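Asks: compute the structure for the input listed below.
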Amino acid sequence: MNSPIRRLSAIAAALFFCLLVSSSWIQFAAAKKINDLPDNKRTLLASYNRERGSILVGGEAIARSVATDGELKWDRRYPMAQLYSHVTGYYSYVYGAGGGIEGAEDELLSGRSDKLFYRRVSDLLTGKDPVGASLELTINPAAQTAADRGLGTQRGAVVALDPKTGAILAMVSHPAYDPAELSSHDIGAVEKAWPRLLKDEGDPLINRSIAGDLYPPGSTFKLVTAAAALESGTYTQNSTVPGPATLQLPGVAAPLANHDRAPCGPNDKTTLIHALEISCNTAFASLGMQLGAEALREQAGKFGFGQTLTVPMRATASSVPANMNEPNTAQAAIGQYDVRTTPLQMAMVAAAIGNGGEVMKPYLVRRVLGSQLQTIDEATPERLSEAVSTSTARQLTTMMKDVVTSGTGTAAQIAGVDVAGKTGTAQHAKGAAPHAWFVSFAPAADPKVAVAVVVEDGGNAGSEASGGAVAGPIAKSVMEAVLNS
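Replies: Modelled structure (predicted):
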């Protein structure tokens, strides 16, 4: 064989080798990634040939598949669409699965998860039609309904947790939307609905409880500041702290003031417990500067700030800014400046205090179920961190009880039940009404539920809003729903 032919043969062999490697890579190593692409219509079309698993709450399907006679053999239905829109998300032939459980647990619902491998083999051998797994959620239907009704037409979000396990008992975000608009087999209607939802000024596709433009927590963050003070060993709930009508911050012309521009106690002094009860801005701003920025950031981190969680949807990490000067720290200590948080995170703060200082990892899926509703997998509560000592948690609970008994949170009182809570009224934009916050847990001594509520721009009360008056009654209704279940 002459030299040119040998070279040509070597080149041809190399090309065949590259083709073999490339095709092997695509078919095996990269196959899963390609199949999981949201716009992979072949995968989506194949998934419509099998029944997708249901999403269950309280034994009822909030998302289920119904057989059809069309090319897409199964139609996705949402019987309680708006109530659970941000929990379920959507399943669309045009836009894929997203927005909630549909997207986060697509592999289980579609039957493609590795957890279902042996069941797929069994179905193949027995000739059964493949079916996706169903998911039983932790949501309490009564709490979800109470949160939805409480928010009404107001924009905002509600999250309720079981403090002892981290199970999510309610997750509501307003405005809501109808997932059926995106799951319809009428492709033209779906393609019209999508841009309309994206352009809607209310951002209905955003789950405000865990994502979106995060909120300043306002005075609910005073729980974190109080926790840092108690954990320092320098303060107790009865320690005396400054509480003047206004506080001059270093290098700032305008002083920081209390909401009523009055001192929080005689001789411009008050106790830590009374400062939380009446939500004294100057006391906590002063406390923040005494503790320092890093102490606040470290304490917030112990409650979960800075961590990106999956519940299984991805929750945006809440944050406390780094490198704050004294005025910044004073503002951050009362939940302003650039402190940003999700309602989920603030529910975790309340839950941790009620749970003796332990933060439990929040989760939404209780059980993975087979086609005969047999259990394939079950969630195990997981400890995330220890935010505070049991002693600090007890003191914070006492302080929060006073907020509801005789302070700014009396609207959340429940007859015959000790409620622990904290109000917040968060300034966020010049000329805009403040966001109204309330976080709480009940019963205070042995909590079954912790709640965080935020109502944007004061809700129906507008500029006259306060966290106690606007968000407090919503939290109360959610707590009552859980306690009466």
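
Asks: going forward, measure contacts and count neighbours with C-alpha atoms only.
Replies: Fine.

Asks: which residues of the stretch 1-150 of the chain fall in strands?
Replies: Assignment of strands within the stretch 1-150 of the chain using DSSP state E, counting those that start in this stretch yields the ranges 55-57, 60-67, 74-77, 90-92, 96-98, 134-137.

Asks: export those to JSON lines and tack on mean neighbour count and distance to E382?
Replies: Below are the strands of the stretch 1-150 of the chain laid out as JSON lines (neighbours: other C-alpha atoms under 10 Å; distance: least, C-alpha to C-alpha, whole Å):
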{"stretch": "strand 55-57", "mean neighbour count": "22", "distance to E382": "21"}
{"stretch": "strand 60-67", "mean neighbour count": "18", "distance to E382": "26"}
{"stretch": "strand 74-77", "mean neighbour count": "21", "distance to E382": "32"}
{"stretch": "strand 90-92", "mean neighbour count": "26", "distance to E382": "28"}
{"stretch": "strand 96-98", "mean neighbour count": "21", "distance to E382": "26"}
{"stretch": "strand 134-137", "mean neighbour count": "25", "distance to E382": "16"}
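
Asks: for comparison, sequence B:
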Amino acid sequence: MTKELRRLSIVMLAMFLALFVSTSVIQVGQAANLANTAGNRRALYDSYEIQRGSIIVSGTAIASSVPSEDVYSWQRQYVDADMWAPVTGYMNPVLDARTRIESAENAVLSGSDENDFFSRIERTVTGEVQRGSNVELSLDADVQRAAWDALGDQQGAVVAIEPSTGRILAMVSKPSYDTNLLAVHDADAVNAAYDQLTADPSKPLDNRAIEGDLNPPGSTFKLVVASAALASGRYTPDSTFPNVSSYTLPQSSSVVSNAGGGACGDGDTVTIATALRLSCNIPMAELAVELGDDAIRAEAEKYGFNSSFAMVPDSTFASTPSTYPSNLDAPQTALSGFGQGQVRATPLQMAMVSAGIANDGVVMNPRMIDRVIRTDLSSTEGSSSEYGRALDSNLAAQMVTMMKANVQDGAASNARIDGVEVAGKTGTAENDTRPYTLWFTGFAPADDPKVAVAVVVENGGGQGQSGSGNEIAAPIAKKVMEAVLGK
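Replies: Have a look, this model is predicted:
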């Protein structure tokens, strides 16, 4: 072989190897990303012929594909669509549109996930019908139904979490919508339905459990302030403040009062424990000013404030960050002591606060996937992970004691469950022009927590400015906790 021919052979071999490596990377390594790239019409058309996997809750499919008599081969169908809409979202092949779990787990459901590569080859060779994998969620159908029914016609949301794992057991948002209307293969009908939903001032497409126009958390945020106080080492539940019936905000002429208009119980002083039990604003405002906004923000962020949480790892199905802003002035810091001013929160976040306290001070990342069941019946299990420690376990135990008192003999009495100790906190948050936003967050059983829950009811629960968190939100939470505990 001549020297020139040898060089040409080496160059050709190198080019062949480069081509082989690059095509292998594209076909295998990047297959999932390419298949799910917006505008990839080839992948879209191929997906029409694949029976999309089911979304399963408590052993029953809540979203599945049934044969259709058109070019798209399969029609997506949802059971109890309104109830599950904030979770499943919808999938429409005509518009190439997906939301929520349908979007977050699209690669798995459509069979284009990289883990299904060899299964796809095998099915192609054997001529078997291509199918996507099933996704089994952590939600409990009975708990979801209890939350849905308990919320009734109210505008609001409910989130229930397993404190030790972060598994989401229920996620309800109202008003909701029928996902089947957005899954049909008639583009004009879908666009008309979508336009009607987006024009609705009640915003049914928002998942109020994790996003939308966030509400001030009201007195439920007192848990974070009390937690910051204990964590500072400068306060105990028995630390006292002057027991007055009005309080002028620092550097301001604005006056704050307690919900009842008087002092916080009897005596010239009031403890943090009593202020929490009776949900008094003034001592918590004074405590917030003493702590300072930096300390409160640091503690709030340990529970998850100012962070977004994905329901499915590495997905856009994620929460809007709850906020405790930076550089609050003294009046705003005082207002934050009872969850007013510029503080905003999702029900998911307030459920995480209760769950963190219940879990010996450790906050878990929320998650919604229990397992992926592939077409060969193998499965991949979901896993739990820690977000971080918000409070030492001994201090968390002190928070539990104060939260139990709140339910047993305090402002959250309507969350009591016969034979079960419940820990909780209510909130009745003021808005600039709208009626109060009503809250409850808590967990049960208090000493062996199985569920942490947060409830938000907007527009005063239909009672204008006379509704309260204990009257409206606490009974909803009670029914959700009872569903988990089998009461």
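
Asks: picking up where we left off before, which of the strands of the stretch 1-150 of structure 1 sits closest to W194 of structure 1?
Replies: strand 90-92 (10.5 Å; C-alpha to C-alpha).

Asks: re the thing from before, now render the strands of the stretch 1-150 of structure 1 as TSV, adding distance to G370 of structure 1.
Replies: Written out in TSV, the entries for these read as follows (distance: least, C-alpha to C-alpha, whole Å):
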stretch	distance to G370 of structure 1
strand 55-57	12
strand 60-67	14
strand 74-77	18
strand 90-92	20
strand 96-98	21
strand 134-137	6
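
Asks: out of these, which gets nearest to A332 of structure 1?
Replies: Smallest distance to A332 of structure 1 across the strands of the stretch 1-150 of structure 1 (C-alpha to C-alpha): 34.4 Å, for strand 96-98.

Asks: contacts for the closest one next, please.
Replies: Here strand 96-98 of structure 1 makes contact (C-alpha atoms under 8 Å, 6 or more residues apart in numbering) with P38, D39, L44, G89, Y90, Y91, G103, A104, D106.

Asks: what of stretch 66-79 of structure 1?
Replies: Under the contact criterion C-alpha under 8 Å, 6+ apart, stretch 66-79 of structure 1 has outside partners 45, 48-52, 61-65, 91, 179-180, 183-185.

Asks: could you do stretch 401-410 of structure 2 as well?
Replies: Looking at stretch 401-410 of structure 2 with C-alpha under 8 Å, 6+ apart, the contacting residues turn out to be 237, 273, 276-279, 412-416, 421-425, 442, 446.

Asks: just tell me the aligned range of that stretch in structure 1.
Replies: Per the alignment by TM-score structural alignment, stretch 401-410 of structure 2 matches residues 398-407 in structure 1.

Asks: give the buried residues for that stretch.
Replies: Of the residues in stretch 398-407 of structure 1, those buried by neighbour count under the rule 16 or more other C-alpha atoms under 10 Å are T398, M399, M400, K401, D402, V403, V404, T405, G407.

Asks: apart from its neighbours in sequence, what residue is nearest A183 of structure 2?
Replies: Sequence neighbours aside, N92 is the residue nearest to A183 of structure 2 in space, at 4.8 Å (criterion: C-alpha to C-alpha, 6 or more residues apart in numbering).

Asks: that neighbour contacts L182, doesn't it?
Replies: Yes: taking C-alpha atoms under 8 Å as the contact criterion, N92 of structure 2 and L182 are neighbours in contact, 6.8 Å apart.

Asks: in helices, which of the contacts of stretch 401-410 of structure 2 appear?
Replies: A273, L276, R277 (DSSP state H).

Asks: neighbours around the closest residue to the first one other than its chain neighbours, how many?
Replies: Ranked by C-alpha to C-alpha, 6+ apart and with sequence neighbours excluded, the top spatial neighbour of A273 of structure 2 is P237, at 4.9 Å. Residue neighbour count, defined by other C-alpha atoms under 10 Å, stands at 20 for P237 of structure 2.

Asks: residue contacts, the residue nearest to A183 of structure 2?
Replies: Going by C-alpha under 8 Å, 6+ apart, the list of residues near N92 of structure 2 reads R76, R98, L182, A183, V184, H185.

Asks: before we move on, what about S176 of structure 2?
Replies: Residues in contact with S176 of structure 2 (C-alpha under 8 Å, 6+ apart) are D82, M83, A85, P86, P204, L205.

Asks: tell me, how many residues neighbour the second one?
Replies: It refers to M83 of structure 2. M83 of structure 2 is flanked by 23 other residues according to other C-alpha under 10 Å.

Asks: quick one: map it onto structure 1.
Replies: By TM-score structural alignment, M83 of structure 2 lines up with L83 in structure 1.

Asks: which residue is the nearest non-sequential neighbour of that match?
Replies: Among residues not flanking L83 of structure 1 along the chain, D148 sits closest, at 6.7 Å (C-alpha to C-alpha, 6+ apart).

Asks: ok, the one you found to V449 of structure 1 distance?
Replies: Computed as C-alpha to C-alpha, to the nearest Å, the D148 of structure 1 to V449 of structure 1 distance reads 17 Å.

Asks: settle it for me: which of these two has more neighbours?
Replies: V449 (30 against 25).

Asks: give me the nearest residue to the equivalent of the more buried one over in structure 2, chain neighbours excluded.
Replies: Using TM-score structural alignment as the criterion, the counterpart of V449 of structure 1 in structure 2 is V451. Closest residue to V451 of structure 2 apart from its sequence neighbours, by C-alpha to C-alpha, 6+ apart: E162 at 4.8 Å.

Asks: just give me the neighbour total for the one you found.
Replies: E162 of structure 2 - counted by other C-alpha under 10 Å - has 26 other residues nearby.

Asks: surely it is in contact with P445?
Replies: No: using C-alpha under 8 Å, E162 of structure 2 makes no contact with P445, being 11.7 Å away.
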